[in-house]
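In: Sharing a model prediction with you, sequence too.
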Amino acid sequence: MKIAIIGFGNLGKTFASSFIKSRFIKSEDIHVVTRTLPKPEMTLGIPMVNFQNIPSSEITGMDILILATKPQDFDVVAKGLNGLISEEQMVLSVMAGVSIEKIKDKLNVKKVIRSMPNLGTQIGLGMTVFSASAETDRKDLFIIQNLINTTGKSIYAEDESLINPATAVSGSGPAYVFYFMNAMIKAAEKFGFTSSEAEVLVHQTFLGAINLQSASDLSNEELIVKVASKGGTTESALKVFNAHDLDKIIADGMRSANRRAIELGA
């Protein structure tokens, strides 16, 4: 299987690296189109001859084309690819906000998969939601999901409209976690812990909680009850969170992220 990656930024590099490390795709079968050619030591083992500044006829021989450019650059990229893509090639997009229909129209292709990966893909713990055009069959989806799963886990959404909420949940999600962690670190420092001590306290707490939740059959509500004994310290903190409707604030923030994702795709 041969793959062309258009764009060699963070996501383009992440996918190339994951494909190679998983041995799903050979490095020599990956071709890259990028504005700036990388130094030989930054190619991830992909032969330098496989890097191009502008798309060439080699694109026509690729089985899958991955669009890893910025969404605002898509119109220009599409013009550069004009006449080089056949109707039967699969196109996997990791561009935020660009619809399947627009990609089909601009590139004159039928099989388009639109995905929303998150930051965790960089370390193989990503969460990606993807949807596909009607012309994409089960075999195609199986291949694409296996490719995506080299970067973590994935969920297939039959309804493309779920890609925007996925952006609000998992796409932006890591930033919500970092925000909460940062708030806890600042609070710990005000208690008197040093910056490094506060970092360790909060980091290990999150790491332990995530692994505990993953290993447990209990729901999040049940796990909260296990930590929050009646009349104890945790219950006291949770009362403050509830009094300020923290769950509603989080939901409102995610709804705002969803609205913005819709606006960007308009």
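Out: Alright, I've got the coordinates.

In: Could you use CA atoms for every contact and neighbour count after this?
Out: OK.

In: Helix or strand for the nearest residue to N108 once chain neighbours are set aside, just tell me which one.
Out: Leaving aside its chain neighbours, N108 sits nearest to E87 (6.5 Å; criterion: C-alpha to C-alpha, 6 or more residues apart in numbering). Following DSSP states H and E, one finds E87 outside all helices and strands.

In: hang on, isn't E87 packed against D105?
Out: No: if you go by C-alpha atoms under 8 Å, E87 and D105 don't touch, sitting 11.1 Å apart.

In: what sits in contact with each of the two?
Out: The contact sets of E87 and D105 do not overlap (C-alpha atoms under 8 Å, 6 or more residues apart in numbering).

In: Pick out the residue nearest the middle of the protein.
Out: Centroid check for the chain by C-alpha atoms, centre = their mean gives P117 as the closest residue, at 1.5 Å.

In: just checking, S154 is part of a helix?
Out: No: the assignment for S154, made by DSSP: H, G, I helix; E, B strand; the rest coil, is strand rather than a helix.

In: list the contacts for it?
Out: Contacts for S154 (C-alpha under 8 Å, 6+ apart) come out as M127, T128, V129, F130, Q145, I148.

In: what about it, distance to I163?
Out: The gap separating S154 from I163 is 12 Å, by C-alpha to C-alpha, to the nearest Å.

In: what residues are shared contacts of these two?
Out: Jointly contacting S154 and I163 under the rule C-alpha under 8 Å, 6+ apart are V129, F130.

In: Alongside the first one, take a look at this:
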Amino acid sequence: MENTGNTIGIIGGSGMLGSAILSALLGSEAFEQSNFWVSNRSGNASNVEQSSIIHFTKDNQELVDACDVIILCVPPARFPDIDIHAPNRLVISVVAGVTIGEMKSKTASVRVVRAMSSPAASLSMAYSPWIANTEIGSDDRDIVRKIFGACGTTDEIFDEQQLDHFTAMTGPVPGFVAYFAKCMVDHATSQGIAPDVADRAIRQLFLAGGTMLAAASTSPADQVRWMIEYAGTTAAGLIAMEQSSLSKTISDGLLAAADKARSI
């Protein structure tokens, strides 16, 4: 069947990630003609924008029966409790650690997409990679691209195991970036800078740095190389960092997070 995606249901749509995705879709011109369903434990508008085009229920199967596209967005620990029958629906899962095979078995859906996103979707700033099973056609792919395009930036990938690494790297917003910022704030305060000034300075640094990095056509590696070649104060710091174990420490942390994603 051709998938128009006119009715989209989010199971777990009142949670942090589910409500962020819903907010992105509601704010996107691509879904102006769509209706939405949200299922949660109360069946009421909880942490979700109230709108006449959003229907709330606590019955997951009622949502499935009413919708063309199902976005499964529950914590991994709640996944075993999900009991839906969706053989003729496009099912998109953003549940960490749950494979396409497990999703097909759980939902009876033939058309399954496994994805990763983040609460930054509420600002249309999430990075959402996704992988589809072989039964997904071009119409379904268009819907998936529109959904995650509304959430920010997206790519289709073709190795399911890579999603565990993306879950580790780009899922925890601000996560690892916040830790690096914390280290810089701690350094500044240890040098006698007032905590509120240090906090404000580093927040602005990361805002400017992230915006410039996203807008640049050059790679992060190229930008580091150019800063080192400039041979200024930043170069001295970068050289010291490159000569330290910082790169390995970061990699070890990301591997630990990816291992956790696999074992959830």
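Out: Thanks, I have the structure now. Remember, predicted model here, so these are calculated numbers, not experimental data.

In: tm score of chain vs chain?
Out: TM-score of the superposed chains, computed with TM-score structural alignment, normalised by the length of structure 2, equals 0.88; 258 aligned residues with a C-alpha RMSD of 2.4 Å.

In: Just give the nearest non-adjacent residue to the residue nearest to the centre of structure 1, would you?
Out: According to C-alpha to C-alpha, 6+ apart, the nearest residue to P117 of structure 1 is T128 (4.1 Å).

In: quick one: the helices in the stretch 51-200 of structure 1?
Out: Along the stretch 51-200 of structure 1, the stretches classed as helices by DSSP state H, counting those that start in this stretch are 74-81, 100-107, 138-148, 163-166, 173-191, 195-215.

In: how big is the angle separating the longest strand anywhere in structure 2 from helix 138-151?
Out: Criterion DSSP state E: the longest strand present in structure 2 is strand 126-132. Counting by axes from the mean of the first three to the mean of the last three C-alpha atoms, to 10 degrees, strand 126-132 of structure 2 points 160 degrees away from the direction of helix 138-151.

In: contacts for strand 126-132 of structure 2?
Out: Residues from elsewhere that reach strand 126-132 of structure 2, judged by C-alpha under 8 Å, 6+ apart: 111-120, 148, 151-160, 163, 166, 170-171.

In: ditto for stretch 226-240 of structure 2
Out: Stretch 226-240 of structure 2 has contacts (C-alpha under 8 Å, 6+ apart) with V224.

In: So what's the residue count around the nearest residue to P40 of structure 1 once chain neighbours are set aside?
Out: Leaving aside its chain neighbours, P40 of structure 1 sits nearest to M48 (6.7 Å; criterion: C-alpha to C-alpha, 6+ apart). If you count neighbours by other C-alpha atoms under 10 Å, M48 of structure 1 ends up with 17.

In: Distance-wise, check S42 of structure 2 relative to I264 of structure 2.
Out: For S42 of structure 2, the distance to I264 of structure 2 - C-alpha to C-alpha - is 26 Å.

In: just to revisit the earlier point, nearest to V76 of structure 1, of the contacts of S154 of structure 1?
Out: Nearest to V76 of structure 1, judged by C-alpha to C-alpha, of the contacts of S154 of structure 1 is F130 at 23.9 Å.

In: how deep is the nearest residue to L213 of structure 2 once chain neighbours are set aside tucked in, by neighbour count?
Out: Nearest residue to L213 of structure 2 in three dimensions, chain neighbours excluded: P220, at 7.2 Å (C-alpha to C-alpha, 6+ apart). Using other C-alpha under 10 Å, P220 of structure 2 is surrounded by 12 other residues.

In: same check, this time on D155 of structure 2
Out: D155 of structure 2, neighbours per other C-alpha under 10 Å, totals 14.

In: do A96 of structure 1 as well
Out: Neighbour count for A96 of structure 1, taken as other C-alpha under 10 Å: 23.

In: Wait, it touches D73, no?
Out: No: if you go by C-alpha under 8 Å, A96 of structure 1 and D73 don't touch, sitting 11.5 Å apart.

In: so what corresponds to I46 of structure 1 in structure 2?
Out: Matched across to structure 2, I46 of structure 1 falls on S51, judged by TM-score structural alignment.

In: a strand runs through its match, doesn't it?
Out: No: per three-state DSSP, S51 of structure 2 lies outside any strand segment and is coil.

In: okay, now it: neighbour count?
Out: Neighbours of S51 of structure 2 (other C-alpha under 10 Å): 10.

In: For A257 of structure 2, see how far away it is.
Out: 37 Å.

In: what sits against M125 of structure 2?
Out: By C-alpha under 8 Å, 6+ apart, M125 of structure 2 lies in contact with C151, G152, T153.
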